[in-house]
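Asks: Sequence and predicted structure are below.
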Amino acid sequence: MEGIRGRHVVVVGAGIAGLAAAAHLNRGGEGPRVTVIEGASRVGGKLHTSEVAGVLVDAGAEAMLARRPEGSDLARLAGLGDDLVDPGTTRAAVLSRGSLRALPAGHVMGVPSDLAALARSGVLSPAGVARASLDRVLPATPVTTDVSVAAYVRARLGGEVLDRLIEPMLGGVYAGRTDRLSLEATMPGIAAIARSERSLLRGAEEIAGGASAGAGPVFTTVRQGLGTLPEAVAKASGADVRTNLTVRDLIRTAGGWRLVAGPTRDEEIVEADAVILAVPARPASRLLAREAPEAAAELAAIEYASMAIVTLAYPRTAFPGRPAGSGYLVPPVERRSVKAVTFSSVKWPHLAEADRDLIVVRCSIGRLGEETVLQRDDAELVALAMEELTETMGVHGLPRDTRVTRWGGSLPQYDVGHLGRVARIRAGVAALPGLAVCGAAYEGVGIPACVATGRAAALRVIEHLEEAGRAAG
């Protein structure tokens, strides 16, 4: 351990994965010296909070999975354990065939597990329900390699389940399209069913039964907003965090790594014993081009989708009645610009407590291949969101305040073969001592998944430093 304390680790990127890596490197103050370098003016990446009508509202992710412990554990490590809060409701709907309809009970990422509940929901037509029921008698659909979500689900349950349940569900997570998304990477539980079960419905029923047996809140957040988590983690990590500094080159040296940062006319050289790259795929690819060209090429092939979040703060009287549930999804087949709506002050009671006369709504706009809608200016995006709420919810009048947050190239696409690509990237990086990667590009876009990659990167670097210390001693 003494040998580690004298070493220097640089984390490139101060999103939640990089900050988690820095925090886990700390090891209770017994870890190496850590420097976090971030090109932007603030830490946190897509986690950011600002005021809308005087209420602090997240501009990026506003929830994290509670059933994966990594995110909540990191919040506790950062001193925010007492600020973790549960949602008031997670009951959601889907806009289907022109009406809001409750998502069928017992679904697994949109895959129905109860045909009776599916029929009662009205999300599908009677013909769509009948087609889904054929899964019980159809012969097995062999899945021996990774396939698209669309290919497998359509073969088992038909086009309506795919279009009206799976597509909006995965579109909300990845802003992607099921004909490209990897079954293995985006729906691993369903992929396991595909490999071992004949019936997808029966497999989903088993998963849903297991989930209800361990029931508890699905999501959690921080009372002050998830956007406050990065600063707290940065502080708890004890790292030297430097913002407004871009790393332009990464060079392997005899004793470790050299990073070239800053503008070419005033560049800065930073020496490190180990480096963790916690940046998106494209900048990671550029930094690895010299030392790991094959891994760099694989990273460059990961495509990203853009999106925008329009936040509207309405007076309560603008709604004909209190919105039911946490929000709703909009399938692409409905041909609307808004892909999801969250009633934030209903989902999170602490937001309602901040101003009981407000209803705060977040509208998500943009999917892969729909970049043209995001070229509209902020006022036009606000108008699209307002039109959606008027048509679907009967909302009238003007919001008291609005905010448009654009996340350009923010969501990595886990296309078919993604996990194989990640394995090749990791193999290329593993060949370089003292180097690790982490972030949303690899094994999950949610906060707990990103935190898990940061922790794994920190452990890899610690192991390297310990081995180097033993060899030197």
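Replies: Right, received. Where do you want to start?
Asks: C-alpha from now on. contacts and neighbour counts both.
Replies: OK.
Asks: Buried ones in stretch 98-111, by neighbour count?
Replies: For stretch 98-111, the neighbour count (16 or more other CA atoms under 10 Å) marks Leu100, Arg101, Ala102, Leu103, Pro104, Ala105, Gly106, His107, Val108, Met109, Gly110, Val111 as buried.
Asks: got JSON lines for those residues, with secondary structure and distance to Arg164 too?
Replies: As requested, the buried residues of stretch 98-111 are arranged in JSON lines below (DSSP: H, G, I helix; E, B strand; the rest coil; distance: CA to CA, whole Å):
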{"residue": "Leu100", "secondary structure": "strand", "distance to Arg164": "12"}
{"residue": "Arg101", "secondary structure": "strand", "distance to Arg164": "11"}
{"residue": "Ala102", "secondary structure": "strand", "distance to Arg164": "12"}
{"residue": "Leu103", "secondary structure": "coil", "distance to Arg164": "10"}
{"residue": "Pro104", "secondary structure": "coil", "distance to Arg164": "11"}
{"residue": "Ala105", "secondary structure": "coil", "distance to Arg164": "15"}
{"residue": "Gly106", "secondary structure": "coil", "distance to Arg164": "16"}
{"residue": "His107", "secondary structure": "coil", "distance to Arg164": "13"}
{"residue": "Val108", "secondary structure": "strand", "distance to Arg164": "14"}
{"residue": "Met109", "secondary structure": "coil", "distance to Arg164": "12"}
{"residue": "Gly110", "secondary structure": "coil", "distance to Arg164": "9"}
{"residue": "Val111", "secondary structure": "strand", "distance to Arg164": "10"}
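Asks: wait, which of the residues you listed is closest to Met64?
Replies: Distance to Met64 across the buried residues of stretch 98-111 (CA to CA) is lowest for Met109, with 15.6 Å.
Asks: show me the contacts for that closest one.
Replies: By CA atoms under 8 Å, 6 or more residues apart in numbering, the contact set of Met109 is Ile166, Met169, Leu170, Met187.
Asks: any idea which of the residues you listed is closest to His8?
Replies: Distances from His8 to these, taken as CA to CA, are shortest for Met187 (38.2 Å).
Asks: How much space separates the closest one from Leu432?
Replies: Per CA to CA, to the nearest Å, Met187 is found 31 Å from Leu432.
Asks: Please identify the buried residues of stretch 219-237?
Replies: So for stretch 219-237, counting by 16+ other CA under 10 Å, buried means 219-234, 236-237.
Asks: here comes the other one, which I'd like you to weigh against the first:
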Amino acid sequence: MRQPWRVAIVGGGITGLAAAVRLRDRAPAGTEITVYEQSGALGGKLRTGELAGQPVEFGAESFLMRDPAGGESAAVALARRLGLADEIVHPTVGQAALAVDGGLRPIPGGTLVGVPGDLAQVTTVAQPDADADRDTGRPLLAPGADVSVGALVRSRLGDQVVDRLVDPMLGGVYAGRADDLSLVTTMPALAHSARTEHTLVGAVRAAQAAAPRAPGTPVFGTLAGGLSRLVEAAATAGGATIRRDAAVRELTPTATGWQLTVGPTRDPESVEVDAVVLAVPARPAARLLAGIAPETAATVGALDYASVALVTLALPEPALPALSGFLVPATEGLLIKASTFFTTKWGHLARPDGLALVRASVGRYGEEASLQVTDADLVAAVHRELSTVLAAPLPAPVASHVQRWGGALPQYTPGHPDRVAAARAALRGAHPTLALAGAGYDGVGIPVCVRSGATAAEEIITALGGSVA
């Protein structure tokens, strides 16, 4: 392979930027890295804005501090690599609530994404069907099998545990429903233990024991000043040429690598590279793959997404409970599915004037019609529903912001990991210098996306002839 290498990264979200950083760290000196981002902004769903003179997240709010095995998460490792580890801050209020039966009840402890390891702890919110979770003499999940989270939990603990605990917890992350989401993708630790344990409670306990967390260890972190700092630092440290407003419209294999067609149809630009990391959502990736790997394109393009809106209100001295926020089960019939009390949850954002920032997430998979209203109507509905849940009228906001994320959250149906593995294997066999990365394949959350980008970079390095680092 010719030197220096030329690598194109299509997509300037945190996945693509993490790939650029890994390439810079591990690829031979002089490797030319170019990031193509079709919009004018880097970071994808990481976007720090400002409201009422205060920084606030208009996208992802935080990242997990630990990985599933209990080690440092990929997001923390990236922050450390970028010199930002000392800038990580943690919630000062960690207790959240569930909005059920017209009131707020603390989310019970001892659960794994709402699935209880101790049935007695969840009775304040839901009544488990303890008799159904019997030892049948065989593991809950067969080798290689996958089921929806809802199907497994309903069969073992009953409807209330799903509807009042698991569904809102998963909905807060994926905007999807437990009855549709893959256990292996969304709850890999539980899926792993379910292949050996005979009861669901036992599987939860085994998963928790496999990745113990010391008391007081923070679960989540963010960066002082906002997560856009992670984006900016990664863009700089990756040493890549950043091309904004540069849509890649076509990929064509060449004798030595790839030709990219970039820019508008009336003035296209052709670029020759040795390798490509596709770090865009599944459907744009499928369009680029259609002419070169149609079966992979069909698999990738079948992934569906949920749309959401994040509505942030700046409220003058509201009477808020001492909670980080609350989740709303779909059975409550509210537009809001989750809310975060930013200036309560994150102590570094607290203001001496008492102005509070409250954000609500609106939109569930299959309910996109609820978002087809004006920003003003969304703000009014969120304000009204917050007042209802808190059982007290909130003051009128002095400022508000609506961030719409169309097609933002992948919906992983059972069998997703096997489909992705097969698609990647087929692509690797035919085109080893083309790698897929991102939330559409590996899961949501900043650590997962960072790890996905880094893994794709390693695949490209291997395909081009190995690392010098």
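Replies: Perfect, I can see it now. These numbers come from a predicted model, not from an experiment.
Asks: Got a TM-score for the pair?
Replies: Remark: TM-score between the superposed chains equals 0.93 [TM-score structural alignment, normalised by the length of the second structure]; 457 aligned residues with a CA RMSD of 1.9 Å.
Asks: I'd like the list of the contacts of Met109 of the first structure that fall within helices, please.
Replies: Met169, Leu170 (DSSP state H).
Asks: Would you mind checking the contacts of Met109 of the first structure for buried ones?
Replies: Here, 16+ other CA under 10 Å leaves Ile166, Met169, Leu170 buried among those.
Asks: which secondary structure elements does the helix or strand harbouring Ala235 of the second structure contact?
Replies: Secondary structure from DSSP states H and E places Ala235 of the second structure in helix 228-237. The helices and strands touching helix 228-237 of the second structure, judged by 3 or more CA pairs under 8 Å, 6 or more residues apart in numbering; DSSP states H and E, are helix 14-26.
Asks: quick check: angle from the helix it packs on to helix 228-237?
Replies: Interaxial angle of helix 14-26 of the second structure relative to helix 228-237 (axes from the mean of the first three to the mean of the last three CA atoms, to 10 degrees): 40 degrees.
Asks: next structured bit after helix 14-26 of the second structure?
Replies: strand 32-36.
Asks: after that next one, next one along is what?
Replies: Criterion used, DSSP H and E; the element after strand 32-36 of the second structure is strand 48-51.
Asks: So which bits of that following strand are buried?
Replies: Those would be Thr48, Gly49, Leu51, for strand 48-51 of the second structure by 16+ other CA under 10 Å.
Asks: Save those as JSON lines, and put in distance to Ala430 of the second structure too.
Replies: Listed next are the buried residues of strand 48-51 of the second structure as JSON lines, based on distance: CA to CA, whole Å:
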{"residue": "Thr48", "distance to Ala430 of the second structure": "40"}
{"residue": "Gly49", "distance to Ala430 of the second structure": "42"}
{"residue": "Leu51", "distance to Ala430 of the second structure": "49"}
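Asks: buried stuff in the lengthiest helix in the second structure?
Replies: Longest helix of the second structure, by residue count under DSSP H: helix 446-464. By neighbour count on 16+ other CA under 10 Å, the buried set for helix 446-464 of the second structure is 446-461, 463-464.
Asks: Apart from its chain neighbours, what residue comes closest to Glu295 of the second structure?
Replies: If the residues on either side of it in the chain are set aside, Glu295 of the second structure comes closest to Ala423, at 7.8 Å by CA to CA, 6 or more residues apart in numbering.
Asks: The counterpart of the one you found in the first structure and Ala292 of the first structure, how far apart?
Replies: By TM-score structural alignment, Ala423 of the second structure lines up with Ile425 in the first structure. For Ile425 of the first structure, the distance to Ala292 of the first structure equals 9 Å [CA to CA].
Asks: Check Val12 of the first structure too.
Replies: For Val12 of the first structure relative to Ala292 of the first structure (CA to CA), the value is 17 Å.
Asks: Please apply the same query to Leu435 of the first structure.
Replies: On the measure of CA to CA, Leu435 of the first structure and Ala292 of the first structure end up 11 Å apart.
Asks: Compare neighbour counts for those two and give me the winner.
Replies: Remark: of Leu435 of the first structure and Ala292, Leu435 carries more neighbours, 23 against 18, as counted by other CA atoms under 10 Å.
Asks: what residues are up against the closest residue to the more buried one other than its chain neighbours?
Replies: Leaving aside its chain neighbours, Leu435 of the first structure sits nearest to Val275 (5.0 Å; criterion: CA to CA, 6+ apart). By CA under 8 Å, 6+ apart, the residues touching Val275 of the first structure are Val9, Val10, Val11, Val12, Trp257, Gly434, Leu435, Ala436, Val461.
Asks: Now do the buried residues in the host helix or strand of Val275 of the first structure.
Replies: Under the criterion of DSSP H and E, Val275 of the first structure resides in strand 274-277. Judged by neighbour count (16+ other CA under 10 Å), strand 274-277 of the first structure contains these buried residues: Ala274, Val275, Ile276, Leu277.
Asks: helix/strand/coil for the residue nearest to Glu295 of the second structure?
Replies: helix (DSSP: H, G, I helix; E, B strand; the rest coil).
Asks: how many neighbours does it have?
Replies: Using other CA under 10 Å as the criterion, the residues surrounding Ala423 of the second structure number 20.
Asks: Ile193 of the first structure: what secondary structure?
Replies: helix.
Asks: Okay, the closest residue to it other than its chain neighbours and Gly216 of the first structure: tell me how far apart.
Replies: Closest residue in space to Ile193 of the first structure, ignoring its immediate chain neighbours: Gly203 at 5.7 Å, by CA to CA, 6+ apart. Using CA to CA, we find Gly203 of the first structure at a distance of 22 Å from Gly216 of the first structure.
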